[in-house]
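Asker: the following comprises the amino acid sequence and a computationally predicted model.
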Amino acid sequence: MPRPRSQQISITDTPYYHIVSRCVRRTFLCGQDQVTGKSYEHRRQWIEDRIRLLASLFAVDIAAYAVMSNHYHVVVKLDPAQAEPWSDDEVLRRWSCLFKGPLLVQRYLAGDPQESYELAQVAEFTQCYRQRLADLSWFMKCLNEPIARQANQEDGCTGHFWEARFKSQALRTEAALLSCMAYVDLNPLRAGIADTPENSEHTSIKERITPRFDLAQAVREQMQMDALLRFDGPVKPLLHFEGALVREAQTGIPFAFEDYLALVDFTGRAIDPRKKGAIAHTLPPILQRLGFTPDQWLDQSTRFEALYRERRRSVA
């Protein structure tokens, strides 16, 4: 018997979780329907954009993701401590990007004068929203519901689009985290729709190697499915790699990015009889395929966030 979600998610046990959402019906989330010949490929970008935008609003970090034809994977790190220093106005601003909220909150954000009892009520709403912005279930609600509405509208039908709310798996060890991330990043390769990890579209590993997230375009696309989304803040990079263990508490993935790439490359070359694809053994190692020397890659990987911000400013 399935356990309640509150018993499955425990920050004290682990902040890392593997999430899977799968489509119901025969409908495709993305890709090509072999029966009708209709392409749903554009929906893949819907998911990728919304994952990145929501991570920038919530106290949730994205370690890995892959958007497939009828399901998607996300590896998240829950970090409620991120929401603690947010001011009340910041919390309300973030929440109002997704929901209108009560009239009292709307009036407060508009700068209208309010009585003391009204301000007290706004403060209660703010505390509630602060907790929700650190909650995985609310993150997934804000991810899946708009996608389902938009897809149903496009398909001209009603009813459930997702098979269930979502499936979650706790990643309690570093080995579990790394193996799950590699599994997620290699999904397109195993499905036979990509020949190498760096060429697998709509995956976190490609985004890490060649950051290309276009904030302005993403907001325009998402506003078509959610008119309340008024995102104007900085986009949050994917959860960073921190390298070897140190004495201080780590905020990122306790592994070097270069080592992770080698791990993914090694895993991708292993032939799984249950899957279609694998990296050809005749291909050179991944750093050679990317055209990097070890020193160049070290510079790239250690300055990822700075390079990401520079790229974002260039497309803003």
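Answerer: Perfect, I can see it now.
Asker: please count neighbours and contacts with C-alpha atoms only from this point.
Answerer: OK.
Asker: for the stretch 151-300 of the chain, what spans make up the helices?
Answerer: 174-185, 187-190, 204-209, 215-225, 257-269, 286-290, 294-302 (DSSP state H, counting those that start in this stretch).
Asker: nearest approach to His71 belongs to which of those helices?
Answerer: helix 187-190 (10.8 Å; C-alpha to C-alpha).
Asker: what separates that closest one from the chain centre, distance-wise?
Answerer: Between the centre of helix 187-190 and the centre of its chain there are 18 Å (C-alpha atoms, centre = their mean, to the nearest Å).
Asker: helix/strand/coil for the residue nearest the centre of the chain?
Answerer: Note on the chain: the residue nearest the mean C-alpha position is Ile51, at 3.8 Å, using C-alpha atoms, centre = their mean. Three-state call for Ile51 (DSSP: H, G, I helix; E, B strand; the rest coil): helix.
Asker: touching, it and Lys141? I think so.
Answerer: No: in this structure Ile51 lies outside contact range of Lys141 using C-alpha atoms under 8 Å: 11.6 Å.
Asker: ok, structure two:
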Amino acid sequence: MPRTSRTIVPNFPHHIVQRGHNRQTVFASDADFQHYLDDLRTVSQALEVKVYAFCLMTNHVHLLLDPGAHPDQLAKLMKTLAGRMTRYRNKLEGRSGTLWEGRFKSSPVQIDSYLLECCRYIDLNPVRAGMTAHAKQYPWSSYPYRTAESAQNWLAPLPGTKHWGTGPTRQKRYADFVAEGVSPERYDQIHTAIQRNQLTGTQKFVDEIARIIGKRLEQRGPGRPRKNIEAGSD
């Protein structure tokens, strides 16, 4: 099956997945995770790319990013992050060569209906992978930032959640939302969209994006199930 080309749309969030080359381990220690996370914070702020959610797994990353009016900033961000992490690991290991797959996967996400669903999907990735029993037990995702008061919280505010209140009330609302889990239907839709660089949203969203970019993006249903891989299958 031919691979769908990647599309970046201005002023929309994008679910991003980038994997280690040949599924190799990218993060072998807490220091590795922290190095990437520090770079994600500083580079996203420098490029004015909003970060809504993230999860750093052993051999891949999930990110939910909005490039704003300049879609090229998203590819620039991913290139910078990949390059910095590659140089960091190569220096540690006294080696040379690639660390990541050549291309990251990207799925533009409908804001009003699917942004929160993608945040929940991303924060629950360690639970689905059997690494933790609860999202709060995993330190390398956006979940702790959304559910605890912290001066270090640099994530962008989530659209459509003003009615959640502020402070502890807002944090509990997000925790309760994640605890509800992702329905099998939503899981299949989000998973298929990111694997195929397709849109994550309704038919109305497909029509809207077609008007914005001047072409219609093909939407295909789920294909053959993929085998589980280390640190999660998605």
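Answerer: Received the coordinates, thanks. Owing to the predicted nature of the structure, the values given are computational and were not obtained by experimental measurement.
Asker: got a TM-score for the two of them?
Answerer: The TM-score (TM-score structural alignment, normalised by the length of the second structure) is 0.66; 177 aligned residues with a C-alpha RMSD of 2.9 Å.
Asker: check which helices and strands whichever helix or strand Pro168 of the second structure is part of sits against.
Answerer: Here Pro168 of the second structure sits within helix 167-179, counting by DSSP states H and E. Packing partners of helix 167-179 of the second structure (3 or more C-alpha pairs under 8 Å, 6 or more residues apart in numbering; DSSP states H and E): helix 111-123, helix 143-147.
Asker: now find how far off-centre that helix is within its chain.
Answerer: Using C-alpha atoms, centre = their mean, the offset of helix 167-179 of the second structure from its chain centre is 20 Å.
Asker: next helix or strand past it?
Answerer: helix 184-195.
Asker: who are the packing partners of that next one?
Answerer: strand 14-19, strand 105-108, helix 111-123.
Asker: among the ones you listed, which is nearest Arg186 of the second structure?
Answerer: helix 111-123 (7.8 Å).
Asker: point me to the residue sitting farthest from the middle of the second structure.
Answerer: Per C-alpha atoms, centre = their mean, the most distant residue from the centre of the second structure is Gly94 (29.7 Å).
Asker: now do the contacts for the aligned residue in the first structure for that one.
Answerer: When the first structure is aligned by TM-score structural alignment, Gly94 of the second structure is paired with Gly156. For Gly156 of the first structure, the contact set (C-alpha atoms under 8 Å, 6 or more residues apart in numbering) is empty.
Asker: and for Pro168 of the second structure, the neighbour number?
Answerer: By other C-alpha atoms under 10 Å, the residues close to Pro168 of the second structure number 12.
Asker: gap between it and Ser150 of the second structure?
Answerer: The gap separating Pro168 of the second structure from Ser150 of the second structure is 11 Å, by C-alpha to C-alpha, to the nearest Å.
Asker: also Ile194 of the second structure?
Answerer: For Ile194 of the second structure, the distance to Ser150 of the second structure - C-alpha to C-alpha - is 31 Å.
Asker: of these two, who's got more company?
Answerer: Counted by other C-alpha under 10 Å, Ile194 of the second structure and Ser150 do not tie: Ile194 has more neighbours, with 22 against 10.
Asker: correct me, but that one touches Ser106?
Answerer: Yes: contact criterion C-alpha under 8 Å: Ile194 of the second structure and Ser106 qualify, at 5.9 Å.
Asker: what do we get in the second structure for Leu189 of the first structure?
Answerer: Match for Leu189 of the first structure (TM-score structural alignment): Val127.
Asker: give the contact list for its match.
Answerer: Counting by C-alpha under 8 Å, 6+ apart, Val127 of the second structure has contacts 133-135.
Asker: run the last query once more with 6 Å
Answerer: Ala133 (C-alpha atoms under 6 Å, 6 or more residues apart in numbering).
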